[in-house]
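1. When you get a sec, could you give me coordinates for this:
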Amino acid sequence: MPERAVIAARPAPLPDPSGTQPAQRGTSPDIALIGIYEISKILTAARRLEITLANVVNVLSSMLQMRHGMIVILDPEGEPDMVATTGWTPQIASQIRARVPQKAIDQIVATATPLVVHDVAADALFEGLVDLFEPVERAKVSFIGVPIKADTRVIGTLSIDRIWDGSARFRFDDDVRFLTMVANLVGQTVRLHDLVARDRDRLIAETHRLEKALTEEAGAEPQTAVGIIGDSLPVKRLVATARIVARSNSAVLLRGESGTGKELFARAIHELSPRADKPFIRVNCAALPETVLESELFGHEKGAFTGALAMRQGRFELAHGGTLFLDEIGEISPAFQAKLLRVLQEGEFERVGGNKTLKVDVRLVCATNKDLEQAVAKGEFRADLYYRINVVPLVLPPLRERPGDIETLARAFLERFNRENKRRLSMSDSAVAVLMRCYFPGNVRELENCVRRTATLAREAIISSHDFACDTGQCLSAVLWKGSAPKAAPANQPSPQPPAPVPLAPVPLAPIPLAREPLPMTESNEAAGLPPNCPGTAACTATSPRFTEREQLLNAMERSGWVQAKAARILNLTPRQIGYALRKHGIDIKRF
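-> Reported below is the predicted structural model:
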């Protein structure tokens, strides 16, 4: 009778007939710990699942001296859907799938327990497949297989084979224990890949459905929404999409630069939806620390922390049946992302300090100006949360991409100012022309502030071009962005290019990113990474002076508190180059 068991008895160690050393007393604890560590690194890497599983098998074969490892992942019908072995490549994937020991795999899946076969040559489960295991002379080949589980369901198997001398029994219980741990890790990884794949497929299907509905119903309804002003094509398309999206309960992610009106579109989606008579609750995630944000969203029980004198409902409870708008969703911490994911997935949560599970029905609308794809790649934002909130993405264009809306928005803001202040101001065509030439890096918010500031300081009933700050050299946009206005060129000639930045010998100064530090005093917008027409009016006199190498170096040192390493980062140089430049220009280092 062939020897077959779940876990074999403990045998004595034997020398390896092939010259290698697989006949040790099972897998030693040190080797097992190192193997688990290396396998965990492989499973957390961002690769295709087939390649990840093949790398796991390679570790089992190389580090742990296990021969011919194989991972088989089953499809819903129980057939091998994915097979990874030592030396797996996409070219030989179909050939490997045809050589799976199906009977042994079926027994492991049916019993959901490990399987140990001491001699595959004498076992009926491997009839016709003995050549797969390459037996060594005077030695026997044993098979060890364990189930791969996701929760309680068997989704595949992990198997290896070992060489042992048939004259004595070999210890397999340590190998079974180790392979079971590896199989648990593999099962969780496969489950995570399946969840991400299903979310991605659902996102694609939802996007296609909405695009189809938008194509069919474009122009069927008036392209206006409460509070949204604009006649440009991008705005009309967004409003049409918002009308269709509002009918469902799908999560919406609003993306765009700061000041483009993301909260306005979130409110419009709520008011166009069947939830319009329910609450619209908004939360700025970047304005609150993590502990306070958790209490704000989930609420807290009395005595949950110091100062919690009474039970308080969270924003999720307050938004029950309505819409919850989470602004700056990209700024929440990874720890809080996991807590938020459960609410979005199950609709359940507990108040801080409580143990009662609450269930809510909330339509989620999120907004961010952060590159979430890059944040996911860096590990700063969870991929599963990204797919949950990015069901229907709406990208709001900046104001510079829809200049036709500037006049409409400006006159609407002036009318609102007149109503609030009981005045009767109007705007001349020359004033509108000034606004049309502006760049507005702050988008609609900056345009509104510009109109309100000009209307507040206007001395006459008609606002002209001379009433704007650009005419007196006090344009806030120019001061903020250190821009320089190019001279107007004839209609038949292109606008002149701004001068090149002044280099700091021997290494040229690189542009300083806006997101890292305040902009340095450079002689052109192009050097600062901004369009050359900011603020874009010929009347604007706010221009940046020319700075020498010494002055640029002094400016960087002052801004960095005379820390050479920080000044080097500002100027995109190395600390050694900063030291050379300081000595060259005779600048003494200030000591604090």
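2. When you work out contacts or count neighbours from here on, use the C-alpha atoms and nothing else.
-> Fine.
3. and stretch 244-264, how far from the chain's centre?
-> How far stretch 244-264 lies from its chain's middle: 17 Å, per C-alpha atoms, centre = their mean, to the nearest Å.
4. what's that stretch in contact with?
-> Stretch 244-264 is contacted from outside by 210, 213-214, 227-228, 266, 269-270, 272-274, 325, 327, 363-370, 388-399, 442-446, using C-alpha atoms under 8 Å, 6 or more residues apart in numbering.
5. Narrow the residues you listed to those in helices?
-> Counting by DSSP state H, the contacts of stretch 244-264 place Leu210, Ala213, Leu214, Ala266, Ile269, His270, Arg388, Ile389, Asn443, Val444, Arg445, Glu446 in helices.
6. Please enumerate the strands of the stretch 201-350 of the chain.
-> In the stretch 201-350 of the chain, the strands defined using DSSP state E, counting those that start in this stretch lie at 252-255, 280-284, 299-300, 312-313, 323-327, 348-350.
7. sorry, back to before: any quick PyMOL command for the buried ones out of the contacts of stretch 244-264?
-> Only the buried entries of the contacts of stretch 244-264 go into this PyMOL selection, using 16 or more other C-alpha atoms under 10 Å:
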select buried, resi 210+214+228+266+269+270+272+273+325+327+363+364+365+366+367+368+369+370+388+389+390+391+392+393+394+395+396+397+398+399+442+443+444+446
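8. One more, please, to line up against the first structure:
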Amino acid sequence: MAAGVAPAPAPAPTPATVEWTGRAGEIVGDSPLMRELLAQVEQYAPYDEVVLITGETGTGKELIARQLHASGPRAKGPFTAVNVATLDAATAASALFGHIRGAYTGAEAHRLGAFRSSEEGTLFLDEIGELSPDLQARILRAVELKEIVPLGEDRPRHVDVRVVAATNRDLATMIREGTFREDLYQRLRQFPLRISPLRERPDDIPLLTRHFLRRWNRRYDTLIDIAPEAIAVLQDYHWPGNVRQLENVLKRLCVPLRPDGTITGEAAGAILADEESSWEGRHSRRDARPPGTAHAPPSGPEPRNLTTANPVDLRSILEETERGWYRAALGATEGNQAEAARLLGLNPPAFRKALRDRFSDLLE
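-> As a prediction, the model looks like this:
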């Protein structure tokens, strides 16, 4: 996917085909929005301050974070990426802050944790909006004081780390809902970066398309090209999955072609019609309240039916009701566990733990 901008690209590209290549990867584009973003990256890179990157899924937030690291004074240090939504609730604090041997059951060896592993480098915290309240407080201390307390230790340890955070969620709304700390939000957004969705910069699509086709041709030793009308079709699409979706669509278009084939407008239109149908199905199910008929949770007996002659097993009813909502959320998101957790207002690690421990049949 798209990434990185070199601090001093050479030779300078012509305005019609801007493609920056840096140690972190490549960002391809020449739209005013991309030029503004890249200028901000270059402005922020030298300063050892927290950066908050916001943008929809598939826009390349980690690649921008890597470029901030590669363009700054910590470039020779480590870059550690942690997706906090994937951390298990029971071990998340250890993964981030480390532990000493014997800190808890199963802690058989010392663990540095992500902060200490990133010493003199950059720690990228992706999906920061999924942090539990306890971890939010710990992250705030680490960012403000540059101190952490590994599990099992009493004294704080100093950490020399630059933190870059990212999210695709509306943290301001989460603050109003009481699910995200305002003090942490204010601390994280010292240097904000917003990555525009692809639909706001269609002029970048031809450049991105050529970039991904070159990558495909190099990898598979082919000479696949794309017709102008196919590029026009791609530019007319709204790309809810952004650059990642564009790359995946181009791969699907390349697979059935001969090594020297050309992607046609008709082929691009057919693939995008399928993409749109799939997206609308997911979107409509996600917005339904309650979930649609195909994924509706079960309903238990009405309390008015409860009599001494007709007792109920409330635990079983609640268990089956919860299972039904889990099933509905997974169905509405086509198995995306993080999205399903958000639909139910749950923390993704807690959702995953419940699936493993109580509803493992839903994973089959």
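9. quick revisit: and the strands of the stretch 201-350 of structure 1, which is most packed in?
-> Scoring those by mean neighbour count under mean count of other C-alpha atoms under 10 Å gives strand 323-327 as the most buried, with a mean of 25.
10. can you name the residues of structure 2 that it overlays?
-> With TM-score structural alignment applied, strand 323-327 of structure 1 matches the range 122-126 in structure 2.
11. after superposition, how close is the matching stretch to structure 1?
-> Stretch 122-126 of structure 2, aligned to structure 1 and superposed, deviates on average by 0.5 Å (mean C-alpha distance after the TM-score superposition for structure 1).
12. Name the residues that touch that stretch?
-> 62, 65, 69, 74, 77-85, 114-115, 161-167.
13. ok, now how distant is Ser159 of structure 1 from Gly145 of structure 1?
-> Distance of Ser159 of structure 1 to Gly145 of structure 1, computed by C-alpha to C-alpha, to the nearest Å: 4 Å.
14. scratch that, Val116 of structure 1
-> 7 Å.
15. For the aligned partner of Glu346 of structure 1 in structure 2, grab the count of nearby residues.
-> Alignment note (TM-score structural alignment): Glu346 of structure 1 maps to Leu145 of structure 2. Neighbourhood size, Leu145 of structure 2 [other C-alpha atoms under 10 Å]: 12.
16. before we move on, what about Lys103 of structure 1?
-> 12.
17. quick one: secondary structure of it?
-> When classified by DSSP: H, G, I helix; E, B strand; the rest coil, Lys103 of structure 1 comes out as helix.
18. Please enumerate the helices of the stretch 51-200 of structure 1.
-> Under the criterion DSSP state H, counting those that start in this stretch, the stretch 51-200 of structure 1 carries helices at the ranges 93-97, 102-111, 173-217.
19. cool, and structure 2?
-> Remark: helices assigned in structure 2 by DSSP H are 32-44, 61-71, 92-97, 113-117, 133-145, 171-177, 182-188, 205-220, 228-236, 242-254, 265-287, 314-332, 337-343, 348-357.
20. May I see those arranged in TSV, with distance to Gly25 of structure 2 as well?
-> Formatted as TSV, those follow (distance: least, C-alpha to C-alpha, whole Å):
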stretch	distance to Gly25 of structure 2
helix 32-44	13
helix 61-71	7
helix 92-97	26
helix 113-117	22
helix 133-145	27
helix 171-177	28
helix 182-188	25
helix 205-220	12
helix 228-236	24
helix 242-254	14
helix 265-287	27
helix 314-332	34
helix 337-343	27
helix 348-357	29
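21. Deepest-packed of those helices, please.
-> Of these, the one with the most neighbours on average (mean count of other C-alpha under 10 Å) is helix 61-71, at a mean of 26.
22. Can you state the residues of structure 1 onto which that helix aligns?
-> So helix 61-71 of structure 2 sits over residues 262-272 in structure 1, by TM-score structural alignment.
23. can you give me how far that stretch is from the chain middle?
-> Mean-position distance between stretch 262-272 of structure 1 and its chain equals 24 Å (C-alpha atoms, centre = their mean).
24. do stretch 223-243 of structure 2 as well
-> Between the centre of stretch 223-243 of structure 2 and the centre of its chain there are 23 Å (C-alpha atoms, centre = their mean).
25. What residues in structure 1 pair up with that stretch?
-> Using TM-score structural alignment, the residues of structure 1 aligned to stretch 223-243 of structure 2 are 424-444.
26. For that stretch, give me every contacting residue.
-> Residues from elsewhere that reach stretch 424-444 of structure 1 (C-alpha under 8 Å, 6+ apart): 257-261, 398-400, 403, 406-407, 411, 414, 418, 446-447, 455, 460-466, 468, 477, 533-537.
27. Pull up the distance across that stretch, start to finish.
-> End to end - C-alpha to C-alpha - stretch 424-444 of structure 1 spans 23 Å.
28. What of stretch 468-476 of structure 1?
-> 11 Å.
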